[in-house]
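Enquirer: Predicted model and sequence follow; I will ask about them next.
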Amino acid sequence: MSLLPGGVSVSHLRVYDWPAPDGVGRAGSGSPHLHTASAEAYVVLGGSGAVHTLGPDGFVEHRLAAGDVVRFDPGVVHRAVNDGDLEVLVVMGNAGLPEAGDAVLTFPPDVLADQAAYRAAALLPGPGASDDELAAAARRRRDLALEGYAVLLDDVRRLGPAQALRPLHEAAARLVRPYVPHWQDRWTRTVLHETDGTARALEGLVRGAAGHLASARVREARPDPAPRRYGMCGRLQTWPLG
């Protein structure tokens, strides 16, 4: 059972304050990417900025301020833009899948075409790496994603979103395909399990039966005590999923 209702996961994001090579964002920018199976929402906690998206409507800038919520479906490329102290509560569907490789960065086409090259560019150093090493690797990863994003953005404006995004979507499907059986198992044990439980509860309640209420539990969690992770778009504080 997932910790949060509906099988979602949350993380607290402080968007990177590293200047972007293309000069977008007064304070910095995250790494453009998409998700292949999970919807995502930003609940803005503070600061100012935007999320730039590439989807069926082409390029759109969604301005962000405290209290705003913006959701993007799987397949929509999104880039967090920091104009000053932008902090976001990130809500992800399908708890666990985003952390299991559901995000695909907008690297240049030659990197997207090669599973090994993509993995080498996307992975950060492992245990034992210093914070400086992790930050440098995350920044290189961000800048490579922005390199591919610049080409993609030009293609969207020149060719239209459907034609321009199709090769990225096809590459993303190839890249994540090896992980899908694991995702199916995790999704079945969490999201589907909870959905089935709700269906059974409703079937009981329509008959006036409330047996499921006797097995109620309370769950709680504390933030991961480790230093904030270097995520796609910024430094992340996370909570246990289960």
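Expert: Here it is on my side, so go on. Numbering: from 1, shown residues only.
Enquirer: can we go C-alpha only for contacts and neighbour counts from here?
Expert: Noted.
Enquirer: Which strands or helices does the helix or strand where residue 173 lies pack on?
Expert: Element membership of residue 173 [criterion: DSSP states H and E] is helix 161-176. Using 3 or more CA pairs under 8 Å, 6 or more residues apart in numbering; DSSP states H and E as the contact criterion, the elements in contact with helix 161-176 are strand 40-55, helix 109-112, helix 131-159.
Enquirer: next SSE after that helix?
Expert: helix 180-187.
Enquirer: ok, now which ones touch the closest residue to residue 56 other than its chain neighbours?
Expert: Spatial nearest neighbour of residue 56, excluding adjacent residues (CA to CA, 6 or more residues apart in numbering): residue 161 at 5.8 Å. Residues near residue 161 by CA atoms under 8 Å, 6 or more residues apart in numbering: 54-58, 155.
Enquirer: Comparison target, given below:
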Amino acid sequence: MVNGPGPRFDRPLPGAVGLSHLCPYDWEAADGVRGGSPHLHLVCTEAYVVTGGRGSVQTLSPDGYRDVPLEPGSLAWFTPGTVHRMVQGDGLRVTVLMENSGLPEAGDAVFTFPPEVLADPEAYAEAAALPPGGGPETRAAARRRRDLAVEGYLGLREALVAGDAGPLRRFQRTAARLVRHRVPGWRELWRAGASAAAARTGQRLDALADEDPAYLADATAYEAAPTAHGGHGMCGHRDEYALPGTTLPYRGE
């Protein structure tokens, strides 16, 4: 790493992904399972790289219910529309990679709250929000939010296991309606992040084809450290990074 003022931190991580570290909640839910708040993402694929401990991720998608074991070295990922619930086993710690860095922070997720909450955008927003800070009030609100999401999730899972994907599909449609108003802002984040990163690759290929690697004169290195430790995320306690192309975390996250 260079000495002195250093380079401008104006480039995203490879592929414009988002990165955080996560320890799932160890709070026991109504079904006796310890873990996070079930939810889905509307646009972004999410990946887990397990760095310690054991647990699992439960998923609901139109092709069925899965309970994927997680242990050190495991890699699991799921596409938009997949409901996922991270389950704490024994000291599970995961590095999370999120597609389209900036979109998840801008609200690209919907909790599996019961239908009556999802039907009312104001009620949903109130149930999803957390007070600022990380004290007892925030912890209690995060746990209430998790319990409410599990309540709706268990109904979706029961129907899916019985062969009825209708409730899950209705939840997906409702989730899409809840976030539709955010699409213009997401589009701008995508253009400035993942789309721009892909375009730069094309520009480099063009330059190499023309035997003009002048862009290599701008080569440099970057570094970052977590800027927030142990925040209350959807699935658990998060260590977060402030990276190019991201926004402040959405309070519903």
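Expert: That came through, no problem. All values reported here derive from a predicted model rather than from experimental measurement.
Enquirer: coming back round to it: pull out the buried residues from the contacts of residue 161 of the first structure.
Expert: For the contacts of residue 161 of the first structure, a burial check counting by 16 or more other CA atoms under 10 Å picks out 54-55, 58.
Enquirer: Any chance of the residues you listed in TSV with distance to residue 116 of the first structure as columns?
Expert: Listed next are those as TSV, based on distance: CA to CA, whole Å:
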residue	distance to residue 116 of the first structure
54	26
55	27
58	30
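Enquirer: Nearest to residue 85 of the first structure, out of these: which one, please.
Expert: residue 54 (23.8 Å; CA to CA).
Enquirer: in stretch 232-247 of the second structure, what counts as buried?
Expert: Quick answer for stretch 232-247 of the second structure (16+ other CA under 10 Å): 232-246.
Enquirer: Can you tell me which of those lies closest to residue 193 of the second structure?
Expert: residue 245 (5.5 Å).
Enquirer: Distance from stretch 219-237 of the first structure to the middle of the chain?
Expert: 13 Å (CA atoms, centre = their mean, to the nearest Å).
Enquirer: Where in the second structure does stretch 183-199 of the first structure align, residue-wise?
Expert: Stretch 183-199 of the first structure falls opposite residues 186-202 of the second structure when the two are matched by TM-score structural alignment.
Enquirer: So residue 88 of the first structure versus residue 133 of the first structure, what's the distance?
Expert: Per CA to CA, to the nearest Å, residue 88 of the first structure is found 25 Å from residue 133 of the first structure.
Enquirer: neighbour count winner among those two?
Expert: residue 88 (27 against 13; other CA atoms under 10 Å).
Enquirer: can I assume that one sits in a strand?
Expert: Yes: counting by DSSP: H, G, I helix; E, B strand; the rest coil, residue 88 of the first structure is located in a strand.
Enquirer: Tally up the residues packed near the equivalent of residue 150 of the first structure over in the second structure, please.
Expert: Per TM-score structural alignment, the equivalent position to residue 150 of the first structure in the second structure is residue 154. Neighbours of residue 154 of the second structure under the rule other CA under 10 Å: 16.
Enquirer: The one 10 residues further on now?
Expert: Under the neighbour criterion other CA under 10 Å, residue 164 of the second structure is assigned a count of 15.
Enquirer: Repeat that for the one 10 residues further on.
Expert: Applying other CA under 10 Å, we find 15 residues neighbouring residue 174 of the second structure.
Enquirer: Over to residue 39 of the first structure?
Expert: 19.
Enquirer: next one: residue 162 of the second structure
Expert: Here the count is done by other CA under 10 Å, and residue 162 of the second structure has 9 residues near it.
Enquirer: One more: residue 6 of the first structure?
Expert: Residue 6 of the first structure has 17 nearby residues by other CA under 10 Å.
Enquirer: So it versus residue 197 of the first structure, what's the distance?
Expert: To residue 197 of the first structure, residue 6 of the first structure is 11 Å away according to CA to CA.
Enquirer: try residue 212 of the first structure
Expert: 9 Å.
Enquirer: before we move on, what about residue 67 of the first structure?
Expert: Computed with CA to CA, the distance linking residue 67 of the first structure and residue 197 of the first structure is 32 Å.
Enquirer: Residue 133 of the first structure now?
Expert: Plainly put, residue 133 of the first structure is 45 Å away from residue 197 of the first structure if you go by CA to CA.
Enquirer: now residue 166 of the first structure
Expert: 37 Å.
Enquirer: Same question for residue 238 of the first structure.
Expert: On the measure of CA to CA, residue 238 of the first structure and residue 197 of the first structure end up 26 Å apart.
Enquirer: Next: residue 176 of the first structure.
Expert: Relative to residue 197 of the first structure, residue 176 of the first structure is positioned 29 Å away (CA to CA).
Enquirer: Comparing those two, which residue is more hemmed in?
Expert: The residue with more neighbours, out of residue 176 of the first structure and residue 197, is residue 176; 18 against 13, by other CA under 10 Å.
Enquirer: related to what we said a few turns ago, out of the contacts of residue 161 of the first structure, which comes closest to residue 217 of the first structure?
Expert: residue 55 (40.7 Å).
Enquirer: Contacts only, for the aligned partner of that closest one in the second structure.
Expert: Mapped onto the second structure by TM-score structural alignment, residue 55 of the first structure lines up with residue 61. Neighbouring residues of residue 61 of the second structure by CA under 8 Å, 6+ apart: 81-83, 168.
Enquirer: mind listing which of the buried residues of stretch 232-247 of the second structure are in strands?
Expert: Within those, residues falling in strands by DSSP state E are 232, 236-240.
Enquirer: For those residues, name the two members farthest from one another.
Expert: The widest separation within those (CA to CA) is 12.0 Å, between 236 and 240.
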